[in-house]
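**Student:** 3D, please:
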Amino acid sequence: MSTVPDHLSYTAEHEWVSVSDGIARVGITEYAAEQLGDIVYVQLPEAGASITGGEPCGELESTKSVSDLFAPVTGEVVDVNQAVADDPAVVNNDPFGEGWLFTVRLDGPADELLDSDEYTALIQEGE
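**Tutor:** Below you'll find the model as predicted:
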């Protein structure tokens, strides 16, 4: 069973979100990393780009497939994790830590997100 930290919020597309002072840090969940397999390429939105919650904003390529990265929230991209772009394996090795993908200045509340219990139920349905 994949780890699902209680202090994070989640999307049905398997992204995690941590919000602090109106800035959301975004990554993919351990479950998503396991399903994708070895991630070999990460395309992230650029700093300064506007993203819309629920819309694709990047791509993750693994040895198995190419998957869209969906924006979990609406806002302006503040920062991207260059370490992940340089070494995509970091996402597999530490998806909730060093493998974060980007940060976003929120345009509004992040209401549409799942809590850890809701996300756990979602991935159990998929197994």
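**Student:** hey, let's count contacts and neighbours off CA atoms from now on
**Tutor:** Noted.
**Student:** So which bits of the longest helix along the chain are buried?
**Tutor:** Here the longest helix in the chain is taken by residue count, with DSSP state H as the criterion, and it is helix 116-126. By neighbour count, with 16 or more other C-alpha atoms under 10 Å as the criterion, the buried positions of helix 116-126 are 116, 119-120, 123.
**Student:** Also this sequence, please, to line up against the first:
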Amino acid sequence: MAKFYTEEHEWLEIDGKKVRIGLSDYAVEQLGEIVYVELPDVDDEVEAEEDFSSVESVKSTSEVYAPADGKIVEVNERLDDEPEFMNESPADAWIAVIETEEEIDTSDFMDEAAYKEFTAE
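**Tutor:** Predicted coordinates for the structure are as follows:
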């Protein structure tokens, strides 16, 4: 499954109408030590570009934005008990899975090479 990135520093794994979302290594590095992840509830409706979760660190709080309209179908309960898992392995510490009405247009997002260039600026 290909990974895509947003300008808000979320990573997305898109599989048809489902998208798994987490924070990029860059975002986690900028946040520092993560102390709390506010998870959405399963069945919550989300709207594209609206925040649905937040990640708190000792430095600041970062909102997590939905890449498309849809419904939360799964959340990573591990982050409730172990928010530090996000620091240990950002690529594995997904926050939620959103199911959308239509397949997501990946042209709205960056691939890994474009994201590396974006974060180097």
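**Student:** Now the TM-score, please.
**Tutor:** These two chains, once laid on top of each other, score a TM-score of 0.91 by TM-score structural alignment, normalised by the length of structure 2; 119 aligned residues with a C-alpha RMSD of 1.4 Å.
**Student:** What ranges does structure 2 have for its helices?
**Tutor:** 25-31, 78-81, 85-88, 112-120.
**Student:** matching residues in structure 1 for the last one?
**Tutor:** Using TM-score structural alignment, the residues of structure 1 aligned to helix 112-120 of structure 2 are 116-124.
**Student:** most centrally placed residue in structure 2?
**Tutor:** Residue closest to the mean C-alpha point of structure 2, counted by C-alpha atoms, centre = their mean, is G22 at 2.8 Å.
**Student:** Is that one in contact with I98, as I believe?
**Tutor:** No - when contacts are counted by C-alpha atoms under 8 Å, G22 of structure 2 is not listed as touching I98 (11.5 Å).
**Student:** all strands for structure 2, in order.
**Tutor:** For structure 2, the strands identified by DSSP state E occupy 3-5, 10-15, 18-23, 34-38, 45-46, 51-57, 61-65, 70-75, 96-100, in order along the chain.
**Student:** nearest to E82 of structure 2, of those strands?
**Tutor:** Judged by C-alpha to C-alpha, the one of the strands of structure 2 that comes nearest to E82 of structure 2 is strand 34-38, at 8.4 Å.
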